[in-house]
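Student: sequence plus the predicted model coming up.
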Amino acid sequence: MAGGVVLVSSSMVQPVNSNQSGRTKIHLTPFDLSLLQFDYPQRGLLFPKPDPDFNLISRLKTSLSLALDIYFPFAGRLVKTENLEDDTASFYIDCDGSGARFLHAEANSVSVSDLLQPDGSVPDFAKHFFPADDFKSCDGVTVPLLVVQVTEMKDGVFISYCYNHVVADGVSMWDFLHTWSKICSTGSGFNPKPLVLKGWFLEGIDYPIHIPVSETERPPPSRELSSVPTTKEWIFHFTKENISNLKSKANSEVASNDQGISSLQAVSAHMWRSIIRHSGVSREQKTHCKLVVDVRQRVNPPLEKDCFGNMVYLAPATTTVEELLDRGLGWAALKIRNLVSSQTSENCKFFAEEWVRNVNNLRAGIGSKVDGGTIVIASSPRFEVYNKDFGWGKPIAIRAGPSNSISGKLTLFQGISEGSIDVQANLWSDVIVKLLADVEFLEHVTVA
């Protein structure tokens, strides 16, 4: 490792119950398989430093073993089957109890204040606080589906993780983290309910799904990296008052609308318009705001809200740069709201059927068709992140890791103060500079 981070140990943590009979195979849906070439998502929580007698690493590993017994898919492996008759491959999750990887690291020269820059910038060394091994979901056939890194700092602890996206989404991952933290802080006093798998498959689609072998292989490394402009990561903080003002402004501009603009839609629209205004794309060009849509409650019949698995896909709100910039915040927010409300069970069915009919371009990953006119909004401020107390205190901050990093990627988190939202933006360096000088943008944003 680097950036002042030294790897102390690497080990496998298996479920406490080694008998995994009865839960051996999970078939994958088009929603899962569409993410085969995506990097493992990475998130991390910053905590104060516990007392020396807390036995941090041993307690975390013991409680992780118990948590994996409940969330057993994370302890499995992805299995790839070659279908020689049609030169395709199929995948499923084998819940064999192989375990998750646990990395223990130290960064004794790094303090909490080094990580949390007052201007909102994310220091470059922060990437070393994540288990960043460039894993893609298709690599799950040989690498763990979950990797955890615990980095002990001068005055804090950073607990980060990356996970295979075909196995789970943000809803399931944060549920898992909540269970793990509860077990660690209460021991045997916490009795979580049994895991409910999503158990959803679209009628008319044969499983396992056959994918062209060429689409399941890793793309070659890009040779154009040296000519690509550099990106920077920045934290933009929206206070409860910021959000209230943005929401009021958006709704006042669409007064005839019978359903109000939400806080999240207003914030997303503000970021979309502000970034595109400084991206240098022509007014005639198309611009997209891609949102992660959770379909648990959208399919018919609906699934349980917290069922385990991956039940998300990207859906774009699309317009021209000219319309986006000229028609105002309310119009852009309404565009996003209409996109979200249009994601019905029929849309989910259409996505799945079309994906199976046209399995191609998987290897483009999240960067597919992403350019200066596109933003991608990941995660959600609805995820409760500051209640993850492992037994020595609540988190101080949350950060996203370097995976799936493209210019225009926005990761939204619950803010530490009530009713606030944090946006971790990965943008071209020149766009960041222009945003920080944009009075109209900063009117509704607090730089962290």
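Tutor: Nice, I can see it. Residues are numbered from 1 along each chain as shown.
Student: please make it C-alpha for all contacts and neighbour counts, starting now.
Tutor: OK.
Student: what's the closest non-adjacent residue to F413?
Tutor: P381 (4.2 Å; Cα to Cα, 6 or more residues apart in numbering).
Student: surely the one you found touches G415?
Tutor: Yes: between P381 and G415 there is a contact under Cα atoms under 8 Å: 7.5 Å.
Student: tell me, what's touching these two both at once?
Tutor: Contact criterion Cα atoms under 8 Å, 6 or more residues apart in numbering; residues shared by P381 and G415: I421, D422.
Student: show me which of those two is the more surrounded one.
Tutor: G415 (21 against 18; other Cα atoms under 10 Å).
Student: name the nearest residue to that one, sequence neighbours excluded.
Tutor: I421 (4.5 Å).
Student: quick one: the one you found and V385 touch, right?
Tutor: No: contact criterion Cα under 8 Å: I421 and V385 do not qualify, at 11.7 Å.
Student: the two: which is more packed in?
Tutor: I421 (25 against 21).
Student: what about the more buried one, distance to K434?
Tutor: Counting by Cα to Cα, to the nearest Å, the gap from I421 to K434 is 21 Å.
Student: and N426, by the same measure?
Tutor: 14 Å.
Student: more crowded one of these two?
Tutor: The neighbour comparison of N426 against K434 (other Cα under 10 Å) goes to N426, with 23 against 16.
Student: next up, identify which helix or strand the more buried one is on.
Tutor: Per DSSP states H and E: N426 is located in strand 421-428.
Student: measure how far that strand is from the centre of its chain, please.
Tutor: 13 Å (Cα atoms, centre = their mean, to the nearest Å).
Student: ok, and here's another one to check against it:
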Amino acid sequence: MPSSSPTLFSKCTIIPDQKSTIGNLKLSVSDLPMLSCHYIQKGCLFTKPSIPFHNLIAIIKTALSRTLSIFPPLAGRLTTDSDGYVYITCNDAGVDFITAIATELYIHDLLSTMDVNESFKEFFTFDRKVSYSGHYSPIMAVQVTELSDGIFIGCAVNHAVTDGTSFWNFFNTFAQLCRGANKCIRNSPSFRRDSVLISNAVLRLPEGGPVVTFNADAPIRERIFSFSREAIQKLKARANNRRWTENNNAVELMQKHMNDHYNNNNNNKENGNGKVAALIENWFKTNVNSKQQTVTVTETETVEISSFQSLCALLWRAVTRARKFHPSKTTTFRMAVNCRHRVKPELESFYFGNAIQSVPTYASAGDVMSKDIRWCAEQLNKNVKAHDNGMVRKFVEDWENNPRCFPLGNPDGGSITMGSSPRFPMYDNDFGWGKPLAVRSGKANKFDGKISAFPGRDGSGTVDLEVVLAPETMAGLENDAEFMVYATRQL
């Protein structure tokens, strides 16, 4: 279905309903590198409420104003002092609020396309805005788009101010206040600035600020692949050299926040490609269902591979095959690691700001393709497990010795960057008329190899991967038998 641009209905500034009592918040060594990144763009698709749209907008505006009083940095601006330190000034300058009309669009049409529908990209403002511009532009903007039978609420937030944990805590609180459940805010944010992440090092920036470090106009395709709980159980059992059975209760759920049941009716063979279906069926018979297949587990193989590490290993192998590298080519799998509970003393669970570090794992294409999933998952497991307090501090020290913006992108063509998390409570957002049908993102920070992990809507342990690849690589992934035996296309 072709993209259809919403019609701007109104635009205004929303300010907090109470004045901020928070002073300047210094950007940390996790915040500063994000100044060259696009604003985060995430939002939720809902069924259309029964109340008139103009009444709904009034309710949402009031809730947003109240939410900004709980999250005053979002209504502020960035400032740089004479020494080069960058701060969030909580000055109640407000956020942009936009309403738009796209009543020619229907929920079914948006969710039924094979690739992510391009119309979703039009449901966000601040398109490709670089985070440094928070010095002179709002730190956040909210756009509410009316569809024929639905509503999309999209937020664009400065990435130097928030990470995924902070963003979804804001979004959940926003929804909580909108539906009137305001007696007790579930997860109050912490604005402390006294941890090892706060540094005296100065990030020297060029005149006018930094630019993104990747080609935002390079051709890409974007799809969402779903992995059912059963498929993930099978994959984890395979990575841990265990036989999977339907009665196996040793299951690690991929997120702690459980959502309402939703049957997405995915089907592997609904991809319109008979060749792929045949490849999948043949691979499944010879590699998964074979009763003769047995694996001996030695005493030295004691590392427990998690469900998500198993899934990442599957993706790493499939994308590497699709890229058709020479065996000697070095590949990189980057994972964003939450440092809140890793650093000592620990940060609060809802510390507001960026508290993430990018952990790379390197391996030759030959090893990734020739060794099994367990080997690939073990490489990821070792690096994530090793990222303790000492490693967090080592990363901080390394940055202090060479302050720099984060080199987001895929300059050598061999990288995969995994962002977001299936543990984020993306579907805990009932604004008063039901939970979201889908979570989607905008154009921000999209490049070949950028992957984002979302929880499945049904809350049973399913995982959705938002996969962004060069067109020829995506075609190879869609025809990869090992990958597609576990993946289904989200509808």
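Tutor: Here it is on my side, so go on. None of the values given here were measured: they were computed from a predicted structure.
Student: got a TM-score for the pair?
Tutor: The TM-score (TM-score structural alignment, normalised by the length of structure 1) is 0.91; 431 aligned residues with a Cα RMSD of 2.1 Å.
Student: hang on, the earlier thing: just give me the match in structure 2 for the residue nearest to G415 of structure 1.
Tutor: In structure 2, the residue paired with I421 of structure 1 according to TM-score structural alignment is V463.
Student: so what does M474 of structure 2 match up with in structure 1?
Tutor: Using TM-score structural alignment, M474 of structure 2 pairs with I432 in structure 1.
Student: run a quick neighbour tally on that match.
Tutor: Neighbours of I432 of structure 1 (other Cα under 10 Å): 21.
Student: what about the corresponding residue of structure 2 for F125 of structure 1, distance to T103 of structure 2?
Tutor: Structural alignment (TM-score structural alignment) places F125 of structure 1 against S119 in structure 2. Distance from S119 of structure 2 to T103 of structure 2, counting by Cα to Cα: 12 Å.
Student: go on, T13 of structure 2?
Tutor: T13 of structure 2 is 24 Å from T103 of structure 2, by Cα to Cα.
Student: so the alignment partner in structure 2 of L103 of structure 1: helix, strand or coil?
Tutor: Under the alignment (TM-score structural alignment), L103 of structure 1 pairs with I98 of structure 2. Under DSSP: H, G, I helix; E, B strand; the rest coil, the three-state class of I98 of structure 2 is strand.
Student: circling back: with structure 2 overlaid, how far apart is the strand holding N426 of structure 1 on average?
Tutor: Following the fit onto structure 2, the mean deviation recorded for strand 421-428 of structure 1 is 0.5 Å by mean Cα distance after the TM-score superposition for structure 1.
Student: show residues contacting that strand.
Tutor: Contacts of strand 421-428 of structure 1 (Cα under 8 Å, 6+ apart): 229-240, 381, 399-400, 405-415.
Student: likewise stretch 282-296 of structure 1?
Tutor: With Cα under 8 Å, 6+ apart as the criterion, stretch 282-296 of structure 1 contacts 272, 276, 302-305, 307, 311-322, 336, 340, 343, 345, 348, 373-379.
Student: would it be right to say that K434 of structure 1 lies in a helix?
Tutor: Yes: under three-state DSSP, K434 of structure 1 sits within a helix.
Student: from I276 of structure 1, how far out is it?
Tutor: On the measure of Cα to Cα, K434 of structure 1 and I276 of structure 1 end up 11 Å apart.
Student: also H288 of structure 1?
Tutor: 10 Å.
Student: same deal with R59 of structure 1?
Tutor: With Cα to Cα as the criterion, R59 of structure 1 and I276 of structure 1 are 46 Å apart.
Student: which parts of the stretch 1-150 of structure 2 are helices?
Tutor: Taking DSSP state H, counting those that start in this stretch as the criterion, the stretch 1-150 of structure 2 carries its helices at 53-70, 107-111.
Student: could you dump those helices to JSON lines with distance to V29 of structure 2 and mean neighbour count?
Tutor: As requested, those are exported to JSON lines (distance: least, Cα to Cα, whole Å; neighbours: other Cα atoms under 10 Å):
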{"stretch": "helix 53-70", "distance to V29 of structure 2": "24", "mean neighbour count": "18"}
{"stretch": "helix 107-111", "distance to V29 of structure 2": "38", "mean neighbour count": "15"}
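Student: so which of the ones you listed is nearest Q233 of structure 2?
Tutor: Among these, helix 107-111 comes nearest to Q233 of structure 2, with 26.3 Å by Cα to Cα.
Student: relative to structure 1, which residues correspond to that closest one?
Tutor: Per the alignment by TM-score structural alignment, helix 107-111 of structure 2 matches residues 112-116 in structure 1.
Student: which part of structure 2 lines up with the helix with the most length in structure 1?
Tutor: In structure 1, assigned by DSSP state H, the helix with the most residues is helix 170-186. Using TM-score structural alignment, helix 170-186 of structure 1 lines up with residues 164-180 of structure 2.
Student: no further questions, thank you.
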